[in-house]
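Asks: Mind looking at a prediction? Sequence and model below.
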Amino acid sequence: MKFRPCIDLHHGKVKQIVGGTLRDDEGSAPAENFVSDLSAQHYAEMYRRDGLTGGHVIKLGPGNEEAARAALAAYPGGLQVGGGVTAATAAEWLERGASHVIVTSWLFDGPALSRSRLDELVAVAGRERVVLDLSCRKRDGDYFVVTDRWQTFTDLKVDRATLEDLGSYCAEFLVHGVDVEGTRVGIDDALVTLLGDCSPVPVTYAGGAAALADLDRVKALGRGRVDLTIGSALDVFGGDIPYADVLAWQAREDAS
């Protein structure tokens, strides 16, 4: 299991935003946990220095292209990139240094997953460099993928059948537990357990982490097959968990 670092970008700045509060309406500001004075490049250089791999840069809306490019240039091959990525732009981001492209909303035609778009993406980027973002919310007791900045429910249920099916199209899954994302109330135990039990490919979970112990909790619930991203709770993003302690945890994990 690994700790996966993140760089979330909003209007060109590194931010931590409460999941589900980001809207398409320009007059509606999201709830922000943290806005950094440091650049995306700074965080990418830090992750590179500390040997953290498999992290992601997420562009939350427009105005983030320059910052994303700077982060990738600072850590070529060390970061994935997502947010508005399509088959038409995937190759460009890979050429700019992204290890993988992360795609969600573009793959849907209304509430339905478009197989033709999925095939097109894989043809352009290659399965080994595609990450499918299955970030989801709970409805009627089941998890469903949400798109359009986590505002819109799709018809795609996150369950064993979906994970086994889509695992043949990608190298990894990225799954935000949107109902707890940015809240620091603890991880979504049921979702992590589902991912650990059912995902045929590596999967990174994000959402709700509140303490260093959540790394061990995800390791146990996810059977060592689910990695964890910590955002708002990390001290480098204004939280209480020392980044140095996370690095130490990872070093112990690597040595075990």
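Replies: Perfect, thanks for sending it.
Asks: Please count neighbours and contacts with C-alpha atoms only from this point.
Replies: Noted.
Asks: Buried residues of the strand or helix carrying K219, list them for me.
Replies: For K219, the host element (DSSP states H and E) is helix 213-221. Within helix 213-221, the residues scored as buried using 16 or more other Cα atoms under 10 Å are D214, L215, R217, V218, K219, A220, L221.
Asks: Likewise for stretch 161-174?
Replies: Within stretch 161-174, the residues scored as buried using 16+ other Cα under 10 Å are L163, L166, G167, Y169, C170, A171, E172, F173, L174.
Asks: What number of residues are in the vicinity of V85?
Replies: V85 has 22 neighbours, counted by other Cα atoms under 10 Å.
Asks: Same question for the one 5 residues further on.
Replies: Using other Cα under 10 Å as the criterion, A90 is surrounded by 25 other residues.
Asks: Which residues are in contact with it?
Replies: When the contact criterion is Cα atoms under 8 Å, 6 or more residues apart in numbering, the partners of A90 are V101, L121, V124, A125.
Asks: name the helices or strands packed onto the helix holding K219?
Replies: Under the contact definition 3 or more Cα pairs under 8 Å, 6 or more residues apart in numbering; DSSP states H and E, helix 213-221 sits against helix 189-198, strand 226-229.
Asks: Take this one as well and set it beside the first:
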Amino acid sequence: MTKFRPCIDLHSGKVKQIVGGTLRDDGPGPKENFVAEQGSAWFAEKFKNDGLEGGHVIKLGPGNEEAARAALTAWPGGLQIGGGIDLSNAAGWLEWGARQIIVTSWLFEDGLRFSQDRVKQLAEKIGADKLVIDLSCRRTAEGWIVATNRWQTMTDLTLSAETLERLAPHCAEFLIHAADVEGLCGGIDRELVEMLGAWAGRPVTYAGGAASMDDVRLVDELSGGRVDVTVGSALDLFGGCGVRYDEIVEWNRRGMPESNPADH
């Protein structure tokens, strides 16, 4: 069954929901759907108390180190961490309490050319069970192309079942943002979810466009329950109106195996 995976997106030290395609190094700042009054630790504690396993903290650019550490301190061993992670700092984030680290841009030389050697180096240093590979992408005429540098730079790597199969031995999970629909609350990328579900070689979390519980159910249907989903801007916890937080928490609880009285 598809599970809801919570997210804490950090931008300039604050928990935000933004339109993914508007992240730029130049020009005006990103379009913000929501800026939280509460700090990152508040959200981490809430997710912990509600048993929402497998969530992630994403640092979108500079100025997020303190907020990221606050979230990890609030739930040691409970959250993945991504954004600016490389061979030099991955182990440090695990020491700070990250459950796993998420890596994208560093796996690409010059931000463009994918390096299988870098994947192997990182997996050897921290263990494949601690590595989540982020293959967030944009749709092109040639297929889904992995985008780095806060989804600004198109790389030479195509997201496909073959790519996932090649990388699977070196990681525990994959995280896939559909950057073209991220933050728009206009519906999921159905074809991408179908492709990810058909592969089913490692746990995969999809993010992008979920606007309602119908979209959560659609991810479950299209992927055969093999792909988990993140809901951001549509969630009332983040100022949205499409998905109630208590409803999606209950969705996860319904998918949990029933406890056996003999286990107590």
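Replies: Okay, I see it. Quick caveat, the model's predicted, so the values are computed rather than measured.
Asks: Provide the TM-score value for the superposition.
Replies: Here the TM-score for the pair of chains, by TM-score structural alignment, normalised by the length of the first structure, is 0.97; 255 aligned residues with a Cα RMSD of 1.0 Å.
Asks: Which among the helices and strands packed on helix 213-221 of the first structure is found nearest to I241 of the first structure?
Replies: I241 of the first structure sits nearest to strand 226-229 of all those, at 12.5 Å, using Cα to Cα.
Asks: Same question for the closest one: list its buried residues.
Replies: Across strand 226-229 of the first structure, burial judged by 16+ other Cα under 10 Å covers V226, D227, L228, T229.
Asks: How about stretch 34-46 of the second structure?
Replies: For stretch 34-46 of the second structure, burial by neighbour count (16+ other Cα under 10 Å) applies to F34, G39, S40, A41, F43, A44, E45.
Asks: likewise stretch 183-203 of the second structure?
Replies: Using 16+ other Cα under 10 Å as the test for burial, stretch 183-203 of the second structure gives 183-185, 187-189, 192-194, 196-197, 199-200, 202-203.
Asks: which of the residues you listed lies closest to C241 of the second structure?
Replies: C185 (10.2 Å).
Asks: Test my guess that that closest one contacts S233.
Replies: Yes. C185 of the second structure lies in contact with S233 (Cα atoms under 8 Å); the separation is 6.8 Å.
Asks: where do the contact lists of those two overlap?
Replies: Shared contacts of C185 of the second structure and S233 (Cα under 8 Å, 6+ apart): A211.
Asks: got a list of what the spatially most central residue of the first structure touches?
Replies: Against the mean C-alpha coordinate of the first structure, by Cα atoms, centre = their mean, the closest residue is L174 at 4.9 Å. Taking Cα under 8 Å, 6+ apart as the criterion, L174 of the first structure is in contact with I102, V131, L132, D133, L134, S135, V203, T204, Y205, A206.
Asks: Can you give the contact residues for the helix or strand hosting F144 of the first structure?
Replies: Secondary-structure assignment from DSSP H and E places F144 of the first structure in strand 142-147. With contact meaning Cα under 8 Å, 6+ apart, strand 142-147 of the first structure is reached by 104-105, 134-138, 152-159.
Asks: Looking at those residues, which is nearest V236 of the first structure?
Replies: Nearest to V236 of the first structure, judged by Cα to Cα, of the contacts of strand 142-147 of the first structure is S135 at 23.8 Å.
Asks: how close does the counterpart of A190 of the first structure in the second structure sit to V15 of the second structure?
Replies: With TM-score structural alignment as the criterion, the equivalent of A190 of the first structure in the second structure is E191. Distance of E191 of the second structure to V15 of the second structure, given as Cα to Cα, to the nearest Å: 30 Å.
Asks: returning to what we had before: out of the contacts of A90 of the first structure, who's the most crowded?
Replies: Per-residue neighbour counts (other Cα under 10 Å) across the contacts of A90 of the first structure peak at V101, which has 28 neighbours.
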